[in-house]
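1. Here is my input, please return the structure:
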Amino acid sequence: MTDFQSRIGFSPMWKIFSIGVLILVLLIPLMMVRSLIDERSIRYDEAVADISSRWGNEQSFSGPMIVVPYTEVVSRDKNGPVYAYRSAYFLPEDLKIDGALEAEKRKISIYEAVLYSVNLKVQGVFRLPTEASLRAASGGEITKIHWDRAFAVIGISDTRGIKQDLAFEWDGARRSFLPGTNRSQLFTTGLHSAIHLDGKGGTAPFKFNLQLLGSRSLSFTPIGKSTNVKLEGGWGDPGFTGALLPEPRTITDNHFTAEWNASYYGRSYGQILIDPEADASGAISASSFGFQLIQTVDHYQKSERAAKYGILFLLLTFTAFFLFEIYTGLRLHPLQYLMVGSAMVVFYLLFVSLSEHVVFVVAYLIAALATTGLISAYAAVILRSRKRAGILAGLLAALYSYLYVVMTSEDSALLLGSIALFGFLSLVMYLTRKIDWYAMGKAAPAGALK
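-> Down below sits the predicted model:
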């Protein structure tokens, strides 16, 4: 070996450059692993959607409303007046919903979805429309009000989740809901029931029970002048969503209760909606509130988060091997670094595949122990010392322990990462503070810094 080759072989800068190139090379399999995680996550979402489609999708409940059709003059031409058939929607004065929810998990192959069955007891009071109130709300030239065609309508986003006949109690009379919204422009899917109105006003109480199947989330709209929704269910990790948070609410490990109270002052639409109003449907949706059945961050999300730290882990581990070279005078070939890096990449693949079949903690523990054991056994040979391999095993154990904490503590992941990186950098600076890097580039380090 020439003097030039010897110097190059032992040059710290040359070794650092080689390690940098190896890390860039290992980025390719790391990216492939992340792509695989995304692919498995998409397949999981497809499986959940398949289960939900046969049970019931995310549900949104709105109603009931009274719909009164009428005929109105919209313009006049040489042939006379031009008429339009329109509808007025009257919202309830008081709306109360009591719900009892049961959650369960269903599986297809290795994929699991969270489903629910909720029993809703809906009741309230309508202030019945009069001819005067309808004409005032319309503001147009009404020629006829079709009281005989009036009906009540409720909006349900996925009516496949309705599994029983619905009895609708209206002003003391028992009626039945029929499929569809009777061409309502506010709701694309739902139910309707014919009701008797005479235009003389007054009030009418209503009530009905609805058993609804769905998945992932359930939302309500505060269409009552006063709206009260109470919900309890056997799920310990609900996420509350929408325009209004519940107050009060209680959450335990396997149960929750929540209560929403809303008035019509907190929404952007009134008690009478004239059809067609382009923004009415959007305004109603924007005022909705509800909950999600959250599954604690699934293993695909955790795996994706862990894979983001792949470069950092390679850098820290290679730094440890590099320091062993500096302090012991050993020479490690780039291929040996590549072997160690490949084992660290395989960790993520092993972790993802195991987590699909066993509990997340167990999958992570097996993958971490297997990787740590493999690299430590290899290091015992190439570093020519079990003690050095033990030090490396301790470092890897600390790294994988840190990674587990980061994956399970999303809110503080950045803080933990910053502290860990700062601590490791401080340690490296301390260990290398007395090294004469210029001297190391001039001769082989055998016998130096042992």
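2. Please count neighbours and contacts with C-alpha atoms only from this point.
-> Fine.
3. same for the biggest helix by length in the chain, what does it pack against?
-> Criterion DSSP state H: the longest helix present in the chain is helix 12-55. Here helix 12-55 touches strand 94-108, strand 111-127, strand 203-215, helix 299-307, helix 310-328, helix 334-355, going by 3 or more Cα pairs under 8 Å, 6 or more residues apart in numbering; DSSP states H and E.
4. between it and strand 203-215, how many degrees?
-> For helix 12-55 against strand 203-215, the angle by axes from the mean of the first three to the mean of the last three Cα atoms, to 10 degrees is 130 degrees.
5. residues touching the closest residue to Glu247 other than its chain neighbours, list them.
-> In space, and not counting its chain neighbours, Glu247 is closest to Glu259: 5.6 Å by Cα to Cα, 6 or more residues apart in numbering. Each residue near Glu259 by Cα atoms under 8 Å, 6 or more residues apart in numbering is listed here: Asn228, Val229, Lys230, Leu231, Pro246, Glu247, Pro248, Arg249.
6. Could I get those residues in a markdown table, plus columns for secondary structure and neighbour count?
-> A markdown table is the format used below for the contacts of Glu259 (DSSP: H, G, I helix; E, B strand; the rest coil; neighbours: other Cα atoms under 10 Å):
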| residue | secondary structure | neighbour count |
| --- | --- | --- |
| Asn228 | strand | 17 |
| Val229 | strand | 23 |
| Lys230 | strand | 20 |
| Leu231 | strand | 21 |
| Pro246 | coil | 20 |
| Glu247 | coil | 12 |
| Pro248 | coil | 11 |
| Arg249 | strand | 14 |
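7. Second input sequence below; structure requested for side-by-side comparison:
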Amino acid sequence: MSNLPPRITPPPLPVFTPQPPSAKPNRPSGPDMSVGLKIVLMGLLCCVLMIGALAIWLMAYDRNTTSADVSQDIVGQWGEKTYIDGPFLAIEPDTDSLRPAGIVPVALNVNANVETMSLHRGIYEAEVFTAAISMKGHFRSSDFKRFESDSITVKIDIDPHNVTETSPLKIGDTTYAWSRSDSSLHACIPIADLDKIEDVPFSTSIKARGSGGFFIMPSADTNTITIIGNATNPSFSREQLPVSRKVGKDGFSARWEIRHTVGGYNVCEYVGADFLLGVDRYQKVCRAIKYAFIIIILTFFSVFFTETTMHRPIPMFNYFLIGVALILFYSLLLGLSEHMSFGASYLIAAVMTITLITCYMWKMLGSKAVGLAICGVLSIMYGFCYVMLCISTYALLFGSLLLFVALAATMYGSLKIQYR
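-> The predicted structure is shown next:
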């Protein structure tokens, strides 16, 4: 036997089994909190975000005030509302008369073409108009024989500042030049020129300018007044409404037919139209901000139901970032609307905001479907808000429909929440 030591068998090496790498969570980490607490925190966050919305509203209000001041300055230089009374005959008073006597026409036919336009000063603008007015009619020659005077004055009461051009007054076959006073146009007519005319026809035309409204006094016994223009939102709110009118996207036309006299003086007030400016860009931004709280609440609840149904808690900081994006929408809208139309500004600001939040939700939760769902919700909300801004008549209806749909979605989503 050999004296070799016994052979020692080494113990088997441990088998190394590689562990699969732990999957990285595709959700944000954050403290797990109860549903009630999270809803309370979302409400508080909404109130904080509305402070930012209020700041943007104050900015829009301040710019709206500046715009109104600039517009008023432009209007003061161009001309305010235009009022036309006449033509009528004014007799120089004698020593026993306290005021001039007046003779109104037997018939008066007025045609006016009013073209509105915008004047710009920097980023601000004012709505003004130019008007081409033609007048014709006739006086009764027998009325002149009641007055012992060598001449008579034909007057048209109108602010001369608003008059840009006049054509001579034509009576019969003779023309007379207009003169201007502080408040009217007048032409002196010798009575001798009218003795041979039984019915005294007249005609003239005026070019005027102004802003805000255009009005004519039906000063004759029988009046036919026609006003046409390119304004799409005239308001016929005076005492006498037109017998026929048509308003469309290409403009308007209105016609008045008025018969009256009481003791030689008309008993009707001015007829015409106010040209409403509608809701300008700053007013629309201010109105849009009024819906900010609803937009924020509905967006937060959409995100909340997403994280609840997917069991992927989202920290409140992420809610805050989403809310900031929603508030910046109004800052973008205000800035863009000063350089382009409100519709284009709204579209660009909405697309930027929706794209940002959609991509953020997609990357945060790792779900393309969630991102598209949030995109759809935001698109619907911003679409409804735009309709409410542009169609004020149906604002209440569309707003109620939006809230009803939101409530229905909230009720359905609440069934999937596990309360604890």
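8. Map the residue nearest to Glu247 of structure 1 onto structure 2.
-> Alignment note: Glu259 of structure 1 maps to Arg255 in structure 2; criterion TM-score structural alignment.
9. which element follows the longest helix of structure 1 toward the C-terminus?
-> strand 59-77 (DSSP states H and E).
10. Would you mark the buried spots in that next one?
-> For strand 59-77 of structure 1, the neighbour count (16 or more other Cα atoms under 10 Å) marks 59-73 as buried.
11. of all these, which two lie farthest apart?
-> Gln59 and Val73 (38.1 Å; Cα to Cα).
12. Now stretch 47-63 of structure 2: buried residues?
-> For stretch 47-63 of structure 2, using 16+ other Cα under 10 Å, the buried residues are Leu49, Met50, Gly52, Ala53, Leu54, Ile56, Trp57, Met59, Ala60, Tyr61, Arg63.
13. which one of the residues you listed sits closest to Lys416 of structure 2?
-> Closest to Lys416 of structure 2, out of all of these and judged by Cα to Cα, is Leu49, at 27.9 Å.
14. which residue packs closest to that closest one, ignoring adjacent ones?
-> Spatial nearest neighbour of Leu49 of structure 2, chain neighbours left out: Gly323 (6.7 Å); criterion: Cα to Cα, 6+ apart.
15. residues in contact with the aligned partner of the one you found in structure 1?
-> Counting by TM-score structural alignment, Gly323 of structure 2 corresponds to Gly341 in structure 1. By Cα under 8 Å, 6+ apart, Gly341 of structure 1 lies in contact with Ile23, Leu26, Leu314.
16. Is it possible to get CSV of the helices and strands packed on helix 12-55 of structure 1 that adds distance to Thr408 of structure 1?
-> Shown next, in CSV, are these (distance: least, Cα to Cα, whole Å):
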stretch, distance to Thr408 of structure 1
strand 94-108, 22
strand 111-127, 20
strand 203-215, 25
helix 299-307, 8
helix 310-328, 17
helix 334-355, 15
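17. In structure 1, point out the residues matching stretch 284-302 of structure 2.
-> The aligned range for stretch 284-302 of structure 2 is 302-320, by TM-score structural alignment.
18. Can you check the distance spanned by that stretch, start to finish?
-> End-to-end distance for stretch 302-320 of structure 1, by Cα to Cα, to the nearest Å: 26 Å.
19. Show me what counts as buried in it.
-> If you call a residue buried by 16+ other Cα under 10 Å, then stretch 302-320 of structure 1 has these buried ones: 302-307, 310-311, 313-314, 316-318, 320.
20. that older thread, can you add distance to Arg216 of structure 1 and give the contacts of Gly341 of structure 1 back as a markdown table?
-> Output for the contacts of Gly341 of structure 1, formatted as a markdown table (distance: Cα to Cα, whole Å):
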| residue | distance to Arg216 of structure 1 |
| --- | --- |
| Ile23 | 41 |
| Leu26 | 38 |
| Leu314 | 38 |
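21. quick one: which of those residues is nearest to Gly417 of structure 1?
-> Using Cα to Cα, the contacts of Gly341 of structure 1 come closest to Gly417 of structure 1 at Leu314, 14.8 Å.
22. Report the separation between that closest one and Ser342 of structure 1.
-> 10 Å.
23. same deal with Val114 of structure 1?
-> Computed as Cα to Cα, the Val114 of structure 1 to Ser342 of structure 1 distance reads 37 Å.
24. Pick out whichever of these two has more residues nearby.
-> Per other Cα atoms under 10 Å, whichever of Val114 of structure 1 and Ser342 has more neighbours is Val114, with 19 against 15.
25. list the contacts for the more buried one?
-> Ala103, Glu104, Lys105, Arg106, Ser215, Arg216, Leu293, Gln295.
26. Thank you, goodbye.
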